Structure formats: structure tokens, C-alpha cells
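**Student:** One predicted model, sequence on top.
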Amino acid sequence: MSFNEFNLQPFLVEAIEELGFTEPTAVQKRLIPVIKSGKSVVGKSQTGSGKTHTFLLPIFDKIDPELDEVQSLITTPSRELAYQIYEAAKQLASHSEKPIRVVNYVGGTDKARQQSKLHHEQPQIVIGTPGRLLDLVKGGDLDIHTSRSFVVDEADMTLDMGFLSVVDQIASRLPNKLQMMVFSATIPQKLQPFLKKYMSNPVMEEIPVTSVISPTIDNWLISTKGQNKNDIIYNLLTMGEPYLALIFANTKSRVKEITKFLKQNGLKVAMIEGDLPPRERKRVMREVQNLDYQFVVATDLASRGIDIDGVSHVINDGIPEDLDFFIHRVGRTGRKGMAGIAITLYTPDEESKITEIESMGIKFQPKAIQNGEVVDSYDRNRRKQRSHGHEELDGALKAKINKTKKKVKPGYKKKIKKEINKDLLFKRRLEQRQKGRTERKRKKQDSNRYQ
């Protein structure tokens, strides 16, 4: 199946070709035709499945550039997600012959300037975080009563972060006749009342994943019993030569502790967590995107919403309470077909969580650090297995003991850097084409104005 089968406007097909998309993802195949037909949908699909273009393409397909009013509203729980969707929307809009006004409203930005612009003209597509959107709506600056569609992206994360009541207030100000699209990696029970309140017989689609994590990821498991976690993390970062490593911790205090330890040991480390002021957070994210840092320590907020190219290593300081976050964390590496290494550190009291993760279809490779290198270790379930088949397991264990130690693959850093440079070159060309298009449109408009 190709994107041509969706019968999208020509400028959207052109935009998709420029991005290098050839075949729709599973969620796009199932839901783009449904959304185009005007039905409300609830899409349950994992991060990285192509959800953003699943709703953006049908929205742009229906936008009337001649109509100077809000036609679609998109909410997302984090600023990083909002910026990602905004960039994707701008790329689509740049291919339209007639200008389509797309705006992004998030906390930590100049609200007075946004209000001033809104008094002159309303955007046609609005993207933003719930708090800032509601502020602009309540103040009478942003007029959303004309919107034909409403997207709630990452609904479960919106619920977890306490923003669902804000989204509820926004939804209550939208017209009754509205196409609503809710996308979420999971559909918690606490989300059900909101869905029932605003959606009548929506199309429900759950998109199964063929692989819970990318097959290009080496998924390592290291026991920290009797060892210092900070020392293990430092050793992993300094022995493996990661191109870009993300270290995830369960709490803000633990993030700060790891960051302090790594800095004291001479590493240049970026920290991303909820206590950072908005401007500082934005600056750090920009520096990380520019690869000014090789190491980033973050809370789970960063595992959903930050799409950094070239993450070669992900280290889990511990198992997250919500196991769905494990998938989101690990999914930061191994993207776009690149190789990646995910390393999970665990303590004996987390055995049950490891078992639960394995029940999701995720397989671990047991590892240990010996003499300054990562080597194969014993399967932690070997004793259980031994009781079921003593003779057979003895042979298997013997083979494992005699197995040659595996070092981190040489040349890994060069390969990643090559891929990143290729991607950056593609993005620069993309920007140059967009600038050229914008300039041609401006000249054409100026020419028409004086004719």
C-alpha cells in the first residue's frame, strides 16, 4: 500500500515524498481512511508507530486556507511533544500553494506576544500544551468555537501528569458537532469517563506491534547486587564510547544524584527533569539536539516526547513503576533502523518486575562488567530451569561459561556518526527547499498584489 491510495491533496503527497516515507505504518493504514471519513477515533498505538502523521495528514487534507478561523486543535501533555508535532505540521504546510497558518502555544513562551498576534488574526491549526491553550481561550484571545476537529495526543500521559481536567475544560468549549481523535499508548480505566463524555460510538483501533522493542536493539540486563549503581553507570558510559547516551531514573532526586556524581567524575552531563525552569529546559534540549552533550540524565517525561537522533545507548537506573515506560525509554534508541544498546540495571527485589517485562515478549541478554568490559553472564532463571532438566541445563551452562567474552563492537561510534551526518544533511536540504518555496510564494504574492 502507498500513500497515494489515501487520495490526499497533491501537496501532501509531495510533502510525504520529501520526508522519504514510502509505505504507511500499520496505524496510518487503519486510521487515515477512517479520519478522512469524518469519524471520531480512539487509537491505541505505541510510541514511534507514526501517530503524528496519522492525524496531521487528514487534518491538512480538510483545511480551507481561505477560511480565517481555527479549524483544528491539537493538545499534547509536554512541550517537547508539542514542538515535534509543530515541526511536522510546518513541513506539511510549507508545500501548500496557499498559506496555512500553524501555531504552537506552550508554557514558558511569551504569552503577551501571542495574545497581541491573536487579536490581529486567528490561526487555522493550533498545537499546544493544555495549560497555555486554556489560558488563551479563557482570556478571549484564542477563539476555538469554530474548530472542526480536536486531537488529544498521548492521552494516558496527559492523565498521568494531571492535565486531563484542563483538557476537559478545553473540550467543553468546543462545538458539539466535532470530530475527536484520541491517541494513546494505553487506555487506563481512569480515562474512560472522559472518552464517554465527549465521544459517541468512536472507532476504536488497537494496533498490535510485531516487536515490542526494535530488533536493532541489544537489550542487556545487569544485576547491581553488592555494587554501587553510580559506579556501574560511570563505567558503562566510559567503556562503551556511546555516541549519545540517555540515563533514565525514576525520581527527580535520583536524576540530580546521578548528574552530580557523573559531573564530579569529569563527564559533561545534561539534566532534564520537572524542576527545571521552562527557559532552562528549552535551552538544555536545544543543546542536546545540537549534540553539545554526550550524556543526558532524565526522568520519564523525557522518554515520551523527546525524539533525539542518534541515541546509541539507553541506561535504566532502575525499573519504572509503570512498565509501559520501560518500552518508551528503550524506544529512544534503535530508531530509523540504527543499532542501539539498552541496558537495564536491577536489584534482587526487582526480579518480579523483570519477569513481568519478559511476559510482554521482551527478551534480555544477561550481562556483567568484568575487567573493564561487558561480558555475557548467567541467566538469572538458571536454577529454576535446572530443576526441570538437570542434565540438559548442565550442558547449556557449561557452554555459556566457556563462551568467549564479547566486547563492545568496534567502529560503532563511527557508524552512528555517519548515519547522523547523513540525516543532518537531509534536514539541511529540507530546510533550504522550504526556504526556497517560501521565497517563491512571497514573490508570487507580491507580483499578484501589484498586477
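**Tutor:** Nice, thanks for sending it over. This one's a predicted model, so the numbers in the text were calculated from it and none came from an experiment.

**Student:** going forward, measure contacts and count neighbours with C-alpha atoms only.
**Tutor:** Will do.

**Student:** ok, and what's touching the helix or strand where Glu280 lies?
**Tutor:** Using DSSP states H and E, Glu280 falls within helix 278-289. Residues from elsewhere that reach helix 278-289, judged by C-alpha atoms under 8 Å, 6 or more residues apart in numbering: 107-108, 270-272, 293, 296, 308-309.

**Student:** Show the buried residues in these.
**Tutor:** 107, 270-272, 293, 296, 308-309 (16 or more other C-alpha atoms under 10 Å).

**Student:** picking up where we left off before, now find how far off-centre the helix holding Glu280 is within its chain.
**Tutor:** 16 Å (C-alpha atoms, centre = their mean, to the nearest Å).

**Student:** here's the one I want to compare it with:
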Amino acid sequence: MAEIANQFGQFNLSPEIITALTAIGFTKPTPVQAKLIPSILKGNDVVGQSQTGSGKTHTFLIPIFNQLEQNKAYAQAVITTPSRELAAQITKAAKDFSEQWHQDAIISEFVGGTDKLRQIKQLEKGQPQIVIGTPGRIKDLVASGALKLHAVKTFVVDEADMTLDMGFLNEVDFIAGVMPANLQTLVFSATMPEKLKPFLKKYLDNPQFEAIPVSTVIADTIDNWLLATKSKDKNDVIYQVLTIGNPYLALVFANTKDRAKEIVSNLRGRGLKVAEIHGDIEPRERRRVMKAIQNLEYQYVVATDLAARGIDITGVSHVINDDIPEELEFFVHRVGRTGRNGLPGLAITLYGPDEENEVEELEALGINFKAKQIKDNEIVDIKDRRARKQRVATTRKLDPTMVGMVKKKKKIVKPGYKRRIKKALQRKDQMDRRISKREDMRAIRKENKKRGDNQ
């Protein structure tokens, strides 16, 4: 026990905090904790760029509890997250820590889709010391005058890139604007988009920036497969993968809510008990489903990327990607749901012949795939994927000179030339449509946010 206490003792934390850390099984600080906790304890603003599962939640929770004034009943720390699931996850971590801390801490969770009037009445009786929630609901409670943030010491913006992507940065801006001028601001993000930098410049005072490297993009406990669907129906492939592998617990990720519903309907029609998590599921039902998943009442879960960062379930053995996500960084968040805490995991990504470009982009990020296919109801290796990839890459080189080649060739052409030109043009159109689709998806997410779909 002394060794454990000494490892966190380097941060000069209170004895009660050290005891609580020991009780929850923290044997040594993670890299992000070792880098940032000392700076946070000094009152500095920080920006931490780290991947899911790096230990960043306790990177900010530990200093917050260490400096909490238990005898003062006002909001001392505010933590925003872009999704309800993430808010619930952080709230659970905070309450678990508080229980082991053996001190009284008033922690409140405020998210969209819950009873706002009830929360206002609750706040009239007393203010929480730690506020955790989604930006829209926290803003509403502040605007109503129910939630008082005039004396907050620490403001945490968790998953800042996802907050930006889902269109919630204006709400975060409003919340930060009502807090004291000497506020300590902590921002955590898996990526650091250019559009996030104006916010950082506005609210952070000479922050310490730490990008915590990972030895591999995907944990080495995860077996990462690329499964060719060819002309097969994806619903059939997903069913085969789930039934061939007999997973302990499998998460199937879809790019859209409609596709998630289609997968769920198909699997249920084949007799599988399936849970679904996406934006169209009512908040109360989502909480019920999440609790049932935690209790291992489901072997199969279908989700969209909205929930990808909010699902923290012990024992996920399989992650199935129905498609490569539109935003490639979501791939890491999806796959990171398995292979946690040193346990083995299997991630299987379905792809078609027209998705070689997206596969190449993922490989450029350092993700290594094992190419597979289903044959005779077994998943077997593909030996020639690299050769095929080289042929496709060579064909793509036609694209920059496409127009000139078409103009030069007149009536006398080699057999098959026009067909190759046509196919190359079709590939270019597909890429243009894919880029346009990504832009449309971003616009839709912003519009959904305005209508309150994700709050």
C-alpha cells in the first residue's frame, strides 16, 4: 500500500485523496495524469490532447476533489460533455471517487431529455459543488437563474472536438462567459481542430499544452480485421460475424440512425436479442438500456457514433464497424471500446471494393489491418489484398490527366480504353460525392443540435 500512496504522493495531494485513490485501485498515474495533474494543482490552464482510455477523467477529477471546499455549498467546478452518456460516465466516476473519499461532496448531473422544472426546484433548495452535464441543459439552467456559476473555480470542457463537431461550442462559450475572470479552464480533446483554437485563445491564459502520444493508435490487445463484403448483403455479413464468433459482448457501430435501426430490425428478425443506442431513443429508454447492458442482459448492441465515446462497458469482446465512419477519428473511438484493461479484443471493419481510399487513410494513421473474408461460413485470410490495392492505386493516377487523355484519343483506341476511362470518371464522381456527403453530415448535425435532437 505504501508504494501506491508514494506514487501519487509526488503530487502533494491530501492524505484523504491518496486513500481514495488506493481504494479505487489506482496503482500509478497514467502518462496524461503524470503530465497534467501537477500543473492543474498549481492553478494553471491546460489543454490535454489524449485518446480514449488514457485516464483523463481522473486527471481533472483528482485536482477538483483535492481543492474542494466541503463546507461551502456553491458551484466550485463545472464539467461539460457533448453527450448524455459521457456525462453519466463522468458522474459515476465522480460519485465512486467521492464515496471512497469519505467526505461529503454535492454532485449534480444536468443533461437534456430530463425534467428541467424538477432540476430548477432542486437548485432552489441548494447549489451543487460539482456540476456535470451537457452544454445545452447547463446553459438553460444558468439562463433561468436557477444555477449560479459566479464563484466557479474550475471549468472543464471534455471531448472538445466532439463538442465542436456537434455544434455545442456556442453554449460552452455562454457558460464560460458567466464565470469569474480568474477561472481555471481545462480542455481535453482527442484531436485539436483549427476551429477550436479561437475558443482556447479567448478563455485560456497561457495554457500548458500536452499531446500525450500513444505507442500504437490501436491498443496491442486488439486484433484488427478488415473484412471484404464484396457483393454480399451487409446484413447477412453482420449476422454471420456475430454468430460465427459467438462474442461475449459485441458492439456494432453504424454511421447513421437509420442504418442502425435497419441492422437492429434485421438481427431481431433472425432471433437475436439486440440493444440499440442512438439519438432517436428517448432518454429514459437509453438509460434503461445502458443499465441492462451493464448488467449483461444483452450480448449484442448496435450504436451510432453519438454514443461511441460514451459507452464504457467492461468485457466488450467484439467491435463491428458496419461501415468506415465519415470522420476517420471516430474509428479509433469505436475500436477503443474493446481490448481495455489489458483484455483481448477483436475489431472487425466491413468494407467494399470502393472503400480502398478510406482504408488507405486509416493505414496512414498507423492502423494495421489483417485482411479477411468469409468462406464456407468461416473467416479466413485474404492473401492478395495488397496486390489488388496496388492495382487500384495505379488506376487512380489517371485522374489528374483525365480530361487531356480523353481529348487526345480519337477514333482509334485500344480495346477496353473507353471502358477504363468511364470507370475512372465514375471513381472520381464517387469521391466527389463522398466529400459532399461528409459536408452534408456536418450540416445535418448542426441542424439537429438547433432542434434539440441531441440534448
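**Tutor:** That came through fine. Nothing here was measured: the structure is a model prediction, and the numbers come from that model.

**Student:** quick revisit: looking at the contacts of helix 278-289 of structure 1, which one is closest to Pro202 of structure 1?
**Tutor:** Gly107 (30.9 Å; C-alpha to C-alpha).

**Student:** so the helix holding Glu280 of structure 1 matches what in structure 2?
**Tutor:** Across structure 2, the stretch matching helix 278-289 of structure 1 (TM-score structural alignment) is residues 283-294.

**Student:** Would you map the helices across the stretch 151-300 of structure 1?
**Tutor:** 155-160, 164-171, 192-198, 229-239, 252-264, 278-289 (DSSP state H, counting those that start in this stretch).

**Student:** measure the counterpart of His318 of structure 2 in structure 1 to Tyr105 of structure 1 for me?
**Tutor:** Residue correspondence to structure 1 (TM-score structural alignment): His318 of structure 2 is matched to His313. According to C-alpha to C-alpha, to the nearest Å, His313 of structure 1 and Tyr105 of structure 1 sit 32 Å apart.

**Student:** repeat for Met161 of structure 1
**Tutor:** Counting by C-alpha to C-alpha, the gap from Met161 of structure 1 to Tyr105 of structure 1 is 18 Å.

**Student:** ok, those two, which is more surrounded?
**Tutor:** Tyr105 (23 against 12; other C-alpha atoms under 10 Å).

**Student:** Please look at the more buried one and Pro123 and confirm they touch.
**Tutor:** No. The criterion here is C-alpha atoms under 8 Å, and Tyr105 of structure 1 misses it with Pro123 at 11.1 Å.

**Student:** equivalent range in structure 2 for stretch 154-172 of structure 1?
**Tutor:** Stretch 154-172 of structure 1 maps onto residues 159-177 of structure 2, going by TM-score structural alignment.

**Student:** And stretch 424-439 of structure 1, by the same measure?
**Tutor:** Using TM-score structural alignment, stretch 424-439 of structure 1 pairs with nothing in structure 2.

**Student:** Just name the closest of the buried ones among the contacts of helix 278-289 of structure 1 to Glu257 of structure 1, please.
**Tutor:** For those, the nearest to Glu257 of structure 1 is Met271 (10.5 Å; C-alpha to C-alpha).

**Student:** Brilliant, that's me finished.
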